[in-house]
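**Student:** Structural data only, the sequence is not supplied:
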């Protein structure tokens, strides 16, 4: 496995880092969080113009990347800057679902949506998690039943990130099988304004917005289905694997920023007439943080390198990375806050936002304990 970035990825990383350093200030982020949509439409358009969204999708569907290292390169920079725009949910998760990676090729309709997504003209949200599903990937109780020429969706989805801003929801529903079965799952494109769709939105702790979505007898044509009836499990698992690699890389970038802010603070904060960073006990704690960051980097590289592997191997490496990132991320956030003291909890100080994103990232798609259970199960299979 080659750990060096290609020339194209290095250029992407450099340009994205410069853009975020110039444009994504603490004030800009605060303004984005306060926006009714939960993000900055202007920043979203600029990311699309920079080619960031296209880097997350394969060339066959209008992008120019989509591999594990493309995703990791982009999201490490997004995490480093604490970006709240819904790149993960709209571009990675929903983009992979529309692509049909590991499944059939996208239809002309879906290709048009992908082109609009790459251009920054389309917002999407994946309505998959349910109140009883916890972290089970195929636990879906929402039903899709035939009614003449229509399909009728009934159920409830929880914490649907970016739902309020989305032009379309991609909704998972069961056309057969029991609640936790892989077989019987389907995906549907749903207009949030359709009759029977109700939303209750709220702000997320680490930025952005999500909504509880209730589907009360939503009538759709059969053409609203993505892929084959009852065969969406592979699409869902493939999309979630890409999203977990993105989230791991984003957390790595946030950990780097938390560590940098801590080192900067220790070299400027004075006590007893000298910087507190000269105290050996604090130096040892920072050294441990740096080691943890490098371990996390190795885990992200490993997961990104196996994203195109067989599903069992891919998911085993992703679970291992997410477990390590969850544990080390929590440690980095706690150490950064403790070494800063009270200023770390000030909303106007960057670390407050970065630490929240690190901690909350663990709870998406499965916390450290859940990832360990997945890794053990996949290793024994």
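**Tutor:** That came through fine. Just so we're clear, the structure is a prediction, and the values are computed from it rather than from any experiment.
**Student:** Only C-alpha atoms from now on, for both contacts and neighbour counts.
**Tutor:** OK.
**Student:** The residue most central in space within the chain - nearest residue in space that isn't next to it in sequence?
**Tutor:** In the chain, the centroid-proximal residue (CA atoms, centre = their mean) is residue 88; its distance is 3.8 Å. For residue 88, the nearest residue in space outside its immediate sequence neighbours is residue 243; the separation is 6.4 Å by CA to CA, 6 or more residues apart in numbering.
**Student:** my guess is that neighbour contacts residue 93, does it?
**Tutor:** Yes - the pair residue 243 and residue 93 passes the contact test of CA atoms under 8 Å, sitting 5.8 Å apart.
**Student:** Among these two, which residue is more densely surrounded?
**Tutor:** Of the pair residue 243 and residue 93, residue 93 is the one with more neighbours under other CA atoms under 10 Å, namely 25 against 22.
**Student:** Touching, that one and residue 240? I think so.
**Tutor:** Yes - contact between residue 93 and residue 240 holds when scored by CA under 8 Å: they sit 6.6 Å apart.
**Student:** For residue 19, see how far away residue 306 is.
**Tutor:** Here residue 306 is placed at a distance of 29 Å from residue 19 (CA to CA, to the nearest Å).
**Student:** which one of those two has more residues nearby?
**Tutor:** Between residue 306 and residue 19, counting by other CA under 10 Å, residue 306 is the more crowded of the two (21 against 14).
**Student:** so that one touches residue 314, yeah?
**Tutor:** Yes - proximity of residue 306 to residue 314 meets the contact threshold set by CA under 8 Å, at 5.3 Å.
**Student:** circling back to that earlier point, now the residue nearest to residue 88: how far from residue 287?
**Tutor:** With distances defined as CA to CA, the gap from residue 243 to residue 287 amounts to 30 Å.
**Student:** Repeat that for residue 381.
**Tutor:** In this structure, residue 381 lies at 38 Å from residue 287, with CA to CA as the measure.
**Student:** and the comparison structure, right after this:
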């Protein structure tokens, strides 16, 4: 069986590699990360021009019509480049949730704006009491003469500070922990009822705590039935995050091996020490395990015969292995670089921080391990 990316996917990957080599050195990346926005708007415009922002969207909205495999292909390269641009908040999270919505009027208006780079979006789901439970929602949406008014607060909204549009999960009926009664709404971030507190996360990405006070929302899903569709839509986003993490793991391994060939102790490169060779083999195998499970998951997700339960089981397994092996690779990269691995002047620490944040998005290793244990194949 052929597990290689096809020609078009390789062209997408190569275009990102070439662009990063010419325009995104570690020093250039740091300049973008230290700007007021935390990224370069000029680079974002380039992403749109080159068609990268169109990859996961259907052709009817002007998209590339790519599958989850196409999305994973580009996310691996974005992970290797360690881009600070809001690919995950806008294209992956906001875009995935919007693609799974049922309001065609909103989709036809907003998705083309994501593709051409004129709109930044954010997905506002979790609240301070939610932990990793997407059904634990207090934020409410009440029908007021045909319009929905949203009240409540959302925590750690990725990309929320700079977002033009927000997709907000709110309760329209039921109790706090019910999966029924949840609806998804599109909210204009400039609405007078929206207030934000923006801050930087450990990896330099921006997030925001957002409060809604009678903010006007447009219903984009069936009333009270957003939980399952949103959960399904975010499945591809979960895989995309793991693909990004695999790109980071590969880069960390290559960087660490190269460093051990130049760092000398007792007059010889430390790469000649058998104990360190064993540790580098362990990290290489850890990356290969994640890579193999990622490929297997992609194959299953694009197979029409794969059941929903099996797909969920595989994604949970992938998230668990990515978190556990990612921690091993990150820890070893830091330690084998010595004190330098902790400095901001070296790229290693930045890659590790980004991987740590990925491993906490929507749940940690223990959370996904438990979900894996509790989901049976069907």
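**Tutor:** Done, it's in. All of these numbers come straight from a predicted model, not from anything done at the bench.
**Student:** Tell me how they score on TM after superposing.
**Tutor:** Overall, the chain-to-chain superposition scores 0.95 on the TM-score scale (TM-score structural alignment, normalised by the length of structure 2); 375 aligned residues with a CA RMSD of 1.6 Å.
**Student:** related to what we said a few turns ago, quick one: what's aligned to the residue nearest to residue 88 of structure 1 in structure 2?
**Tutor:** When structure 2 is aligned by TM-score structural alignment, the residue opposite residue 243 of structure 1 is residue 237.
**Student:** Tell me if I'm right that its match and residue 94 touch.
**Tutor:** No - here residue 237 of structure 2 lies out of contact with residue 94, judged by CA under 8 Å, at a distance of 9.6 Å.
**Student:** Check for me that residue 159 of structure 1 belongs to a helix.
**Tutor:** No - if the criterion is DSSP: H, G, I helix; E, B strand; the rest coil, then residue 159 of structure 1 is strand and not within a helix.
**Student:** Residue 381 and residue 287 of structure 1: which has the busier surroundings?
**Tutor:** The residue with the greater number of neighbours, taking residue 381 of structure 1 and residue 287 and applying other CA under 10 Å, is residue 287; the counts read 12 against 6.
**Student:** where does the equivalent of the more buried one over in structure 2 sit relative to residue 301 of structure 2, distance-wise?
**Tutor:** In structure 2, the residue paired with residue 287 of structure 1 is residue 281, using TM-score structural alignment. Distance from residue 281 of structure 2 to residue 301 of structure 2, counting by CA to CA: 30 Å.
**Student:** Next: residue 217 of structure 2.
**Tutor:** 33 Å.
**Student:** if I look at the spatially closest residue to residue 201 of structure 1 that is not a sequence neighbour, how far off is residue 163 of structure 1?
**Tutor:** Across the structure, with CA to CA, 6+ apart as the measure, the residue nearest residue 201 of structure 1 apart from its sequence neighbours is residue 211 (4.0 Å). Separation of residue 211 of structure 1 from residue 163 of structure 1 (CA to CA) stands at 6 Å.
**Student:** Compare these two and say which is more crowded by neighbours.
**Tutor:** The residue with the greater number of neighbours, taking residue 211 of structure 1 and residue 163 and applying other CA under 10 Å, is residue 163; the counts read 28 against 21.
**Student:** Please enumerate the strands of the stretch 51-200 of structure 1.
**Tutor:** In order along the chain, the stretch 51-200 of structure 1 carries the following strands (DSSP state E, counting those that start in this stretch): 124-127, 143-147, 150-161, 168-174, 185-190, 197-203.
**Student:** what's the closest of the ones you listed to residue 46 of structure 1?
**Tutor:** If you check each of the strands of the stretch 51-200 of structure 1 against residue 46 of structure 1 by CA to CA, strand 124-127 wins as the nearest, at 17.5 Å.
**Student:** quick check: the closest one aligns to which part of structure 2?
**Tutor:** Aligning strand 124-127 of structure 1 against structure 2 (TM-score structural alignment) gives residues 121-124.
**Student:** The alignment partner in structure 2 of residue 169 of structure 1: what's it in contact with?
**Tutor:** Under the alignment (TM-score structural alignment), residue 169 of structure 1 maps onto residue 166 of structure 2. Applying CA atoms under 8 Å, 6 or more residues apart in numbering, one finds that residue 166 of structure 2 lies in contact with 94, 121-124, 160, 185-189.
**Student:** mind running it again at 6 Å?
**Tutor:** Applying CA atoms under 6 Å, 6 or more residues apart in numbering, we find residue 166 of structure 2 in contact with 121-123, 186-187.
**Student:** do residue 316 of structure 1 as well
**Tutor:** Taking CA under 6 Å, 6+ apart as the contact definition, residue 316 of structure 1 lies against 375, 378.
**Student:** Quick one: map it onto structure 2.
**Tutor:** Using TM-score structural alignment, residue 316 of structure 1 lines up with residue 313 in structure 2.
**Student:** One more: residue 298 of structure 1?
**Tutor:** In structure 2, residue 298 of structure 1 lines up with residue 292, judged by TM-score structural alignment.
**Student:** What of residue 196 of structure 1?
**Tutor:** The equivalent of residue 196 of structure 1 in structure 2 is residue 193 (alignment by TM-score structural alignment).
**Student:** Verify the stated contact: its match with residue 216.
**Tutor:** No - in this structure residue 193 of structure 2 lies outside contact range of residue 216 using CA atoms under 6 Å: 7.6 Å.
**Student:** In terms of packing, which of the two has more residues around it?
**Tutor:** Set side by side, residue 193 of structure 2 and residue 216 show more neighbours around residue 216, with 24 against 17, by other CA under 10 Å.
**Student:** and that one, that's in a strand?
**Tutor:** Yes - counting by three-state DSSP, residue 216 of structure 2 falls inside a strand.
**Student:** Check the gap between the spatially closest residue to it that is not a sequence neighbour and residue 73 of structure 2 for me.
**Tutor:** The shortest distance from residue 216 of structure 2 to any residue that is not its chain neighbour, by CA to CA, 6+ apart, is 5.0 Å, and that residue is residue 149. In this structure, residue 149 of structure 2 and residue 73 of structure 2 are 40 Å apart, going by CA to CA.
**Student:** Next: residue 345 of structure 2.
**Tutor:** Residue 345 of structure 2 sits at a distance of 29 Å from residue 73 of structure 2 (criterion: CA to CA).
**Student:** Please apply the same query to residue 16 of structure 2.
**Tutor:** If you measure residue 16 of structure 2 against residue 73 of structure 2 using CA to CA, the figure is 10 Å.
**Student:** Which stretches in the stretch 251-381 of structure 1 count as strands?
**Tutor:** Assigned by DSSP E, counting those that start in this stretch, the stretch 251-381 of structure 1 shows strands spanning 270-271, 274-275.
**Student:** With that, I have no additional questions.
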